[in-house]
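What follows is a predicted structure for the sequence shown.
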Amino acid sequence: MEFKSLRDYTLDQLAVMWNEGFTGYFVDATQSPEGFLRRFAAEHLSLDLSFAAVLEGKPVGFVLSGARAIGGTKTAWNGGTGIAPAYRGQGIGKLMIAEALRRYAAHGVGLATLEAIAANAPAIALYERMGYRTINRLKILQQTGELPAVTFAAAGTGPFRVQLGTAPDVRGLSFYDHSAPWQTQWANLTNAESAILYDDQDRPLGYALFKLAYDEHGNPASASLFQCRADERREDAGAIVRHLLAAVFPPHPSLTRRTMNLPASHAEAVQALEQAGFSLLMEQVQMTQPLSPEEQA
């Protein structure tokens, strides 16, 4: 077994490698060469950290990874691990994860992270054997159709003001969640928006990160929520979160509303969405492994 740079392969070959690696997966992950390239760029993956596993000259698996500083810690994320069906169950996954961790350490990574579908018990067991531990569960919720304007109304909540802006606007908030999964971090969200709730003294109380998509007529088609939480010191966290949800999910009748890897630890948001009729499409686990002495402490 050897590990080769993705630079040794054409875009067409990389797409074939990806599609073979995700054959029989829980969801259809098929990618065209162009789709693979867009995914690689959008998820800020790294050619230095990513690699193919090669056996007798043939690529049989891969690990895609990226890294950046999050909350002061250089953090690596696993953006996809796949093995061709004919080579599964032979210990290749263990060798690949060990190689990924070696590369992380060599590049000064302090924290390794990944997500796995909660129903994928074999993958989770492998990651646990390699030192990862589950720290959170991640919710993919969805609601379509009519959503009454009063769905997220909260009585007696005081004078609040919602300020809409860009994703980077949340980076300075003292209660920003640096532990949220990498796909939902402001720096990894392209063209995302933010909603920050302020009180009558312009003190920030909570925030949401989300994206809106529009149809060909300019009407809202979908709204995706990535993070939504209040300052944990607030006793009215539930009301704060409901104000933010009302801003993120307008009552447009044809809108598809969903969450993308919303941490279960954002409990007020999860509870409010479930009460509003959002249903669970999929659940993932968020796993981490400290690599630096500071993160291991």
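That came in fine, so what should we check first? Residues are numbered from 1 along each chain as shown.

Please count neighbours and contacts with C-alpha atoms only from this point.
OK.

So which residues of the stretch 1-150 of the chain form helices?
11-21, 33-42, 92-106, 121-129 (DSSP state H, counting those that start in this stretch).

Out of those helices, which is closest to Thr144?
Thr144 lies closest to helix 33-42 among the helices of the stretch 1-150 of the chain, at 26.0 Å (CA to CA).

what packs against that closest one?
helix 11-21 (3 or more CA pairs under 8 Å, 6 or more residues apart in numbering; DSSP states H and E).

I'd like the helices of the stretch 1-150 of the chain as JSON lines, with mean neighbour count appended.
Listed next are these as JSON lines, based on neighbours: other CA atoms under 10 Å:
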{"stretch": "helix 11-21", "mean neighbour count": "19"}
{"stretch": "helix 33-42", "mean neighbour count": "14"}
{"stretch": "helix 92-106", "mean neighbour count": "18"}
{"stretch": "helix 121-129", "mean neighbour count": "15"}
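
Using a markdown table, please lay out the ones you listed together with distance to Leu173.
Putting the helices of the stretch 1-150 of the chain into a markdown table (distance: least, CA to CA, whole Å) gives the following:
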| stretch | distance to Leu173 |
| --- | --- |
| helix 11-21 | 38 |
| helix 33-42 | 25 |
| helix 92-106 | 28 |
| helix 121-129 | 32 |
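
mind checking which of those is nearest Ser174?
helix 33-42 (26.8 Å).

Report the distance from the closest one to the chain centre.
16 Å (CA atoms, centre = their mean, to the nearest Å).

Surely Ala221 and Ala213 touch.
Yes - Ala221 is in contact with Ala213 according to CA atoms under 8 Å; the separation is 5.6 Å.

take a look at this one as well, against the first:
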Amino acid sequence: MEFKTLADSSIKDILAVFNLSFSDYVVPFHLSEEQLIFKINAEKIDLNLSVGAFEDGELAGFILQAEKNENGETIIYNGGTGIVPEHRGKGLVRKMYDFIIPILKKKNADVLLLEVIEGNNQAIRAYENLGFTKVRRLLCFNGNIKSGKRQSAINIRELKEFQWDKFRSFWDIEPSWQGCISVLDRIQNDLITFGAYENEKLIGYLIYNPVIRKIYQIAVDKDYRRKGVGTSLFDAVGNGQPVSFNNIDDVSENTSRFLSEKVGLTNWISQFEMKRFL
């Protein structure tokens, strides 16, 4: 078995192994080539930092990784680990990390970050044995938006650009990797941002991808909560519209309750965010 970065690997080869690896996953899923390219671009996946396990020149497993600098730290995010069934049980995940970590240390990386589905105990134990620890639990929601009563005093407008300084002032929690600022800035042209206004004051916002029907962020000014602002923002997306909204920190009980009781979404699965310091 040979280990090297995916810099010279084709999208078609990565896609074939990706789909085979996840065909019997805890939550099986399948990507098209277009969807994989979108994932790589959106999540800032860098094939020079990603690693593959090769048997006789054929890709047998991979770790897709991305990099960002935040608060003085260089963070390396695992955007997906996959091993084809016939090569499982050979310690390939550890061996791929053993190969790539020295490369990451030379780049002065500080933190490794990943998400793993709650209940995937084998994977959780494997990552814990590699030195990862759970840092927070993330809730994933989906379902159809139920009809809500839009407040007449709240005006919903489509925003032309992100107003991050203002948006951040509404936050209680930091978004996970897929909803973080650096990722959303890269895919802004694919997104719709709704702003909620009262008397020309921005009091809340929602960021949405209409093609894949995914909510990335929603937040409301602390002084305007429980006044129908969030309901009005979801109503702008569309009553009855099926959507997903992933990786909400479970410490935000108000958000979880709002999504289930007011919006009508279901917490269908949860994940652990795990970190390892280098």
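It's in. Given the structure is predicted, the values throughout are model-derived calculations rather than measurements.

returning to that earlier point: closest to Thr259 of the first structure out of the helices of the stretch 1-150 of the first structure?
That would be helix 33-42 among the helices of the stretch 1-150 of the first structure, by CA to CA, at 18.3 Å.

average distance between that closest one and the second structure?
Compared with the second structure after the fit, helix 33-42 of the first structure shows a mean deviation of 2.7 Å (mean CA distance after the TM-score superposition for the first structure).

Enumerate every residue touching Ser32 of the first structure.
Ser32 of the first structure makes contact with 12, 15 under the criterion CA atoms under 8 Å, 6 or more residues apart in numbering.

mind redoing it with 7 Å?
For Ser32 of the first structure, the contact set (CA atoms under 7 Å, 6 or more residues apart in numbering) comprises Ala15.

Equivalent analysis for the one 3 residues further on, please.
Contacts were defined as CA under 7 Å, 6+ apart; by that measure Gly35 of the first structure touches no other residue.

Starting from Val220 of the second structure, give me the distance back to the spatially closest residue to Leu130 of the second structure that is not a sequence neighbour.
Using CA to CA, 6 or more residues apart in numbering and skipping residues adjacent in sequence, the residue nearest Leu130 of the second structure is Arg94, 6.9 Å away. Distance, Arg94 of the second structure to Val220 of the second structure, by CA to CA, to the nearest Å: 42 Å.

One more: Phe3 of the second structure?
To Val220 of the second structure, Phe3 of the second structure is 47 Å away according to CA to CA.

So those two - more neighbours on which side?
The neighbour comparison of Phe3 of the second structure against Val220 (other CA atoms under 10 Å) goes to Val220, with 24 against 20.

The residue nearest to the more buried one when sequence neighbours are not counted in helix, strand or coil?
Nearest residue to Val220 of the second structure, sequence neighbours excluded (CA to CA, 6+ apart): Gly204, at 4.0 Å. Three-state call for Gly204 of the second structure (DSSP: H, G, I helix; E, B strand; the rest coil): strand.

Please give me every residue in contact with Leu191 of the second structure.
Contacts for Leu191 of the second structure (CA under 7 Å, 6+ apart) come out as 207-210.

so what's the counterpart of Thr30 of the first structure in the second structure closest to, chain neighbours aside?
For Thr30 of the first structure, the aligned residue in the second structure is His30 (criterion: TM-score structural alignment). Closest residue in space to His30 of the second structure, ignoring its immediate chain neighbours: Asn19 at 5.3 Å, by CA to CA, 6+ apart.

Just to check, that neighbour is in contact with Tyr25?
No - Asn19 of the second structure is not in contact with Tyr25 according to CA atoms under 7 Å; the separation is 9.9 Å.

measure Gln185 of the first structure to Leu173 of the first structure for me?
Noted for Gln185 of the first structure: a distance of 13 Å to Leu173 of the first structure, by CA to CA.

Nice, that's everything, thank you.
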